[in-house]
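K.L.:
Sharing a sequence plus its predicted fold:
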Amino acid sequence: MHSTIKRYIYLLTGAVVISSCSMTKGVPDDDQLFIGLTKINYTDYEENDNYSATREEIDAALATAPNGAILGSSYHRLPFSFGLSVWNAFSADSSGLGHWMNKTFGKQPVLMSWVNPQLRAQVAKSVLRNHGYFHGNVDAEVVLQNNMKTAKIGYDVSFGHLFTLDSVRYVGFNREADSLIHATSASAIVRKGDPFVVANLDGERSRISNLLRNNGYYYYQPSYASYLADTFAVDGKVQLRFQLAEETPAQARHKWYIGRVNINMRKTYNEAFTDSMVYRYLTIRYAGRRPPVRPRVIIADMKIRPRQLYSYDDYLQSAQKINAMGLFSSTEFQFTPRDNSPSCDTLDLTLNCTFDKPWDSYIETNFNGSAIGRVGPEVKLGLVRRNAFHGGEKIDLSVHGSYEWATNSSSSMSNYEYGFDASIEFPRLIAPYFGGNSTQRYTLPDGRTVRLPRRFYATPSTVAKVSSNTIRRPGYYKMHIVSGKWAYNWQTSATSKHEFSPLTVKYQFMNSHTAEFDKVMEENPYLRATMQDYFVPEMRYSYTYTSPSTLRHPVRWTATVSESGNFTSLALLAFGKKWNEREKKLFKNPYSQFVKIETDFTKIWTLDASSQLLGHVNAGVLYCFGNTDWAPNTELFYVGGANSIRAFSVRGIGPGSFPGIEDKAMSYLMQNGDIKLVCNLEYRRNLFGSLYGAVFLDAGNVWNVRDNYGTSVPYATTKFKIQNVLREMAVGTGLGLRYDLDFLVLRLDWGIGIHVPYDTGKGGIYNVDGFKKNQTLHFAIGYPF
């Protein structure tokens, strides 16, 4: 037995050696195959933020992926590289097949001469100097392996003394510019006592440039000022002077004001103008009988105003808002002096706008998998019309459909859904209060004025939308859901967003249902109440706060308040309907009456340059009263899934201690609640390259305001009781991987159940019924929160 094992070990070792030798087949005699880095040795440093940032840059400068690297790692690789094997086999083959194999699958060997460790060490040494470690040093060593044709690289990095700023002076600016610089000294990026960091010097140069350009200095450029650093006056410190060059042009030394504004509208790039509209300080040129878009649509998004001081930020925001409208294929802002006299301080603005094609189409596809064993495709087709009524409006029409078939033997019938959506978005708030208040007026030649709407941080919008959806569930029912929405979206600052929908209506009615469905409804009064026909007249407000991205420990908070049926009940009082009268109807259906509050909070603690700790809480409560005791199924809360409690599937937990029923299709509909609480704690860390890892702990559940489901499940207590919250919280942990592709993040989470809220016959915290039965794998796009 032992001899057999040894023989297999010898054979395996021989195979590995042969594979290793084949990797070095094409390596020249005076070179080696690079197979990765040894651990970089850092010495002579003090722990601080500057050290962490410097080390991160040095790691990036020295990083080099060998052949067979695992996800771009400089340290971890496979014992052999398929791409390199193909290269060695076919690089010298001039045949068509050899050329195709090499081009398609081959990968050129990463040689030590190509890596050039000495040059990379010099780059890393420059990084040290750029962060204030003027005496720092980086040494590189080639570490030969057992196979002399392969080698690793070892780097030794010595930081040495950190030079800090002894003083910072600004020299050569005129009195007005100098006053601006000193008035904003609190926001300076370089200050006395800070480390001498070249990136901070460049940042301060840009700050001064933006400060001056935002206060009228249109022609000022960052290159007009330079730094002079003295490292000898004070031992171990730097005396810094930021000095305006003597040859700075006169145009860059004084302020400029906006003169006339000319807006040129073209449907094509070479279209000639045939008409114009001339105001006192505004001229609009176009072709045809009228402008392609009403002028106020563009003017409302422009922060640049005649007779005002030029501001670079106003220009950027104007360009961003106008481009965000989606109407134009190109926009160009041209600022030109009124004349060439030395005393000229006026810039005339010409805005050239070329319209994009008015029509667009799109198609979206998806493949869905449900928690009840059904999979199938989903397709959405859409058509978009821009500038529909010459006011920047956008019409979006779409149809969608999905089909699911069973993956198990419990049902041979298939689900399907289909419907349509139609929406129109106006780039303004259509409301009397906002429309009647203006911040700027233009005077026409005949004495009339043009009012401009209230300005926001970003372009506000008004959205009107209608949709219809038909749902078919085999063996149970066919349902229609028709909805309509009128909503306002606006942003008052860089951190605050608002959404208000004064009217959202949803009409849910069942076309047909089977005897099997009726039987389940009779056995479960709760499910019968949530699945009956409903009319939902809803009002909704949502506020989102996002802290500035510059904060080290940012937060994001969203709060949503909605209500349904309360104003309807007030209106029906005039017709003799009592407030507490049940089952009052609109459009032949009882309407829902409830108040719903939901909040979502996320906090990020940045631990170091490569790791974070995140805390997340999501909570909500829905209370029905007056006309109804239960809300429609679509309004209820649920937990579980890739963005909630990851140890369980969507709607796999709750409400309360309800364990579910054998019919998974019905259990899926029943596991909702009026109250929700979800808490998440996640630690994220960069593993290597673009691969990140995570360890998480999730807990939560949903509950009902009222007692239980009904006579069929009397053991299932679902009512919220404060003394039972901790015991009825489902708890799960797990591990995750995230691969950052820059434009999106691929996420894989493996959730493991620790505690379920219902009785499993086991006591204590770990009460799950077997490890294998309580683990879930989630593949998703983006982060969970």
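P.N.:
Nice, thanks for sending it over.

K.L.:
Please count neighbours and contacts with C-alpha atoms only from this point.
P.N.:
Noted.

K.L.:
tell me the strands in the stretch 251-400 of the chain, going along the chain?
P.N.:
257-266, 275-278, 282-286, 328-337, 346-355, 359-369, 374-386, 394-406 (DSSP state E, counting those that start in this stretch).

K.L.:
who's in contact with His616?
P.N.:
Asp600, Phe601, Thr602, Lys603, Cys679, Asn680, Leu681, Phe785 (C-alpha atoms under 8 Å, 6 or more residues apart in numbering).

K.L.:
Which strands or helices does whichever strand or helix holds Glu522 pack on?
P.N.:
In this assignment (DSSP states H and E), Glu522 forms part of helix 515-523. The helices and strands touching helix 515-523, judged by 3 or more C-alpha pairs under 8 Å, 6 or more residues apart in numbering; DSSP states H and E, are helix 525-531.

K.L.:
quick revisit: dump the strands of the stretch 251-400 of the chain into CSV; add mean neighbour count and distance to Asn200 as well.
P.N.:
As requested, the strands of the stretch 251-400 of the chain are exported to CSV (neighbours: other C-alpha atoms under 10 Å; distance: least, C-alpha to C-alpha, whole Å):
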stretch, mean neighbour count, distance to Asn200
strand 257-266, 22, 31
strand 275-278, 15, 47
strand 282-286, 19, 42
strand 328-337, 14, 31
strand 346-355, 20, 33
strand 359-369, 12, 45
strand 374-386, 17, 44
strand 394-406, 19, 44
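
K.L.:
Check it against this one:
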Amino acid sequence: MTKNLKYIFILSVLLSACSNTKYLAPGQKLYTGGEVKVQDKDLKKSEAGAIKEELQTLLRPKPNGSILGLRVKLWIYNKTRTKKTKGIAHWLNTKFGEPPVLVSSVDLDKNSNILQNRLQNQSFFQAQVTGDTVSKNAKSKTAKAVYTAVTGPGYKIRKVIFPPGKESIDTAVAGTSAQTFLKPGDKYSLDVIKNERIRIDAKLKEEGFYYFAPENLIMRVDSTITGHQVDIFVAVKNDIAGRSKNIYTIDNIYVYPNYSLRDTSLMLDKAQHYRWYNVVERRKTVNNYIFANTVLMHPGEVYNRTDHNNSLNRFVNLGPYKFVKNRFEDVSTDSSKLNVYYFLTPYKKKSLQLEVLGRTTSANYTGTQINLNWLNRNAFKGGEALKVTLFGSTDVQVGGDNGGFNVYQAGIQTTLSWPRFISPIYPKADNAYIPHTNLTLGYTLVNRQKLYTLNSFNMSFGYQWKESVHRSHELNLINITFVNPQNVSQLYKNTIDSNKNPSLQHVIDKQFTWGPSYSYTFTNTTEDYRTNTFYYNGKVSLSNNLYGLIRGADTTAGKVRTLFGAIFNQYVKFENEVRYFHKTGPGSSFASRFIVGVGLPYGNSTILPYSQQFFIGGPNSLRGFQARSIGPGSFDPSSINTSKGAFLPDESGDIKVEANIEYRPKLFSIVRGALFVDAGNIWLLNSNVLQPGGVFTKSFLKDLAVDAGFGLRFDLSVLVLRTDLGVPLRAPFRQPGEQEWNLNFRRAVFNLAIGYPF
């Protein structure tokens, strides 16, 4: 009976949503949308379809929104209409309701003129558009608008004529002709003409024409040419200001590093000259050399917009400054020279920030972390950012297989970042981005309750720089990590002995790595206008390679070497990650990711140090499996006999392959959906008798774990709250009699996380 009532309720809601027209007054008709019909026998079907699609986006008003044909918002509006200005009904009506869009609100003539104008701007000079409303019958309470567009012939460009004059401005405009957007044979387009004016202006700005503007250009079109062709004459208007025709050079450059709105005087008497610019301030807050990496224009050089914009961006990226404003002024009325002024408003020099974070992992840990950040944005008056972070965290298990062996961490991280290269040799970087030299020192204490304590020390020194808006680099000349285990409990030792599990022993091995690393990133994912976007990150890490070779380290031959009294790790590690995104509509997309990582331990090592190994599973990886619970290869971690109250170790490997694909549809408001499939695993490079099936072979595809699932994402602007339910489809190991592919919702894993998985 309960089920029947549920179905009756759902049916009544759907029927109610379909009967919105009963609320209309006599004579009113609900507008169901506009349709454009393109009529021209000479147009290709694909071209007519593209024109139709474009024109339909221009129609106004938009009809009431619908989901699967049901106008839910209109139904809410009709059901909650009230004269009251307060209460739940008024709130639902104004917050979620949508008033009816009536046919009477459609201006057919205005829409027809807009469509006709658009066609004429796109080469169809003889286009005609008419509109009418259409109903199924006289009694129908709905109607749509139908617009018929007769395009006529499309006009093409025969030739483009640039200014033949000998003035510097005419010569400069004519000099841009090789890169023109106006190509003979292309169809006439007003949009292309507008972009051509902007292109020419941008080119002239690179050649010193500071006061020139796109509006100073005129494009005369002669459409009297036979064969539906046009000639386009590019010219500089006769009545433009004289200075728009002049080439300007830079004279003096002034930087104000402590500017406020109260400053009304230029204080040129306090200017301190440094190399090619002047620093002006009442009280010294910075060393003059700080701006040598930001002021890209030089006295005597011809003005160009690239250096202008790049300098502004570099001032912003320098770090200490909240606002940057600049001004160009004529040296005199009869001079073609510019003085440049940069007015910088600083942040508060020092700040203290407290962060409290919460997290839940698929390994059934609930965690809390507290960070206390102290920041000095101008530590030594050279724009150096000194940041000290004290942190502490707890990860407490509330269920699962690990028996409540909780994890506590505390530590300190200190980072000093210089806004420049500190090196006699460095790559050229005269773009919009400031390069940085970074020094990091840190210590972390990890206490896994009742098991062990790890003391972890780390240090790095290196560089970060952006080659362009898409390409960035990170080179660390030194990466040092030293992990020293202490207070290993007897319970943990007994578990190692009884289970003979190398993963358990590997966690508490001393780890000493020393070497460089390099990372390259390419991405255009921030360019929202693209249908397809791409991300790639590649990284290579080294540890004690040259030192190990010199010392003749070979652990397989018993030649184990030490550095500073500690056994060091020797390896080469490669990491690659590719992401591809394809838009399918407003707010909806396909996202995919592919990861390949390979670590090659040799010489003094037979396996990567635990801190450098690969792991798989969890909310940002294989979501149908708990974090670090599968692999290596076809090895079954549950095959190890564990006593009651013991724990399962984190599984790790030297090689990782992972692939993910996800469909992300926009559902409504701030809610996005997700349908996903994940696959992957980790492997060992060298075989281990205690982990049978764990080594990487040419049959590695048979070891892949696969899951699928669905989820919701709540885009709250400042963060994205994500929920995923992953269901295992294929495990790399199977119990006797178990099928290779097995959809089992009882093994589903619920993931709660912040942000997208990739």
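P.N.:
Sure, I can see it. These figures come from a predicted structure and were not determined experimentally.

K.L.:
Could you get me the TM-score between them?
P.N.:
The TM-score (TM-score structural alignment, normalised by the length of the second structure) is 0.84; 742 aligned residues with a C-alpha RMSD of 4.4 Å.

K.L.:
coming back round to it: in the helix holding Glu522 of the first structure, which residues are buried?
P.N.:
Met521 (16 or more other C-alpha atoms under 10 Å).

K.L.:
same thing with stretch 241-253 of the first structure?
P.N.:
Arg241, Phe242, Gln243, Leu244, Gln251, Ala252, Arg253.

K.L.:
May I see those residues organised as TSV, with distance to Lys578 of the first structure added?
P.N.:
As requested, those are arranged in TSV below (distance: C-alpha to C-alpha, whole Å):
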residue	distance to Lys578 of the first structure
Arg241	79
Phe242	76
Gln243	79
Leu244	78
Gln251	75
Ala252	74
Arg253	75
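
K.L.:
from those residues, which single one is nearest Tyr416 of the first structure?
P.N.:
For those, the residue nearest Tyr416 of the first structure by C-alpha to C-alpha is Ala252; the value is 66.7 Å.

K.L.:
Aligned counterpart of the closest one in the second structure, please.
P.N.:
By TM-score structural alignment, Ala252 of the first structure lines up with Ser244 in the second structure.

K.L.:
I'd say that match and Gly208 touch.
P.N.:
No. If you go by C-alpha atoms under 8 Å, Ser244 of the second structure and Gly208 don't touch, sitting 10.1 Å apart.

K.L.:
what's the biggest strand by length in the first structure aligned against in the second structure?
P.N.:
Across the first structure, the strand with the greatest residue count (assigned by DSSP state E) is strand 496-513. Aligning strand 496-513 of the first structure against the second structure (TM-score structural alignment) gives residues 471-488.

K.L.:
Out of the contacts of His616 of the first structure, the closest to Leu397 of the first structure would be?
P.N.:
Closest to Leu397 of the first structure, out of all of the contacts of His616 of the first structure and judged by C-alpha to C-alpha, is Phe785, at 30.5 Å.

K.L.:
Can you tell me the number of residues neighbouring that closest one?
P.N.:
16 (other C-alpha atoms under 10 Å).

K.L.:
Make sure it is actually in contact with Thr602.
P.N.:
Yes. Here Phe785 of the first structure reaches Thr602: they are 7.1 Å apart, a contact under C-alpha under 8 Å.

K.L.:
can you pull the buried residues of the longest strand of the first structure?
P.N.:
The neighbour-count check on strand 496-513 of the first structure (16+ other C-alpha under 10 Å) flags 496-501, 504-510, 513 as buried.
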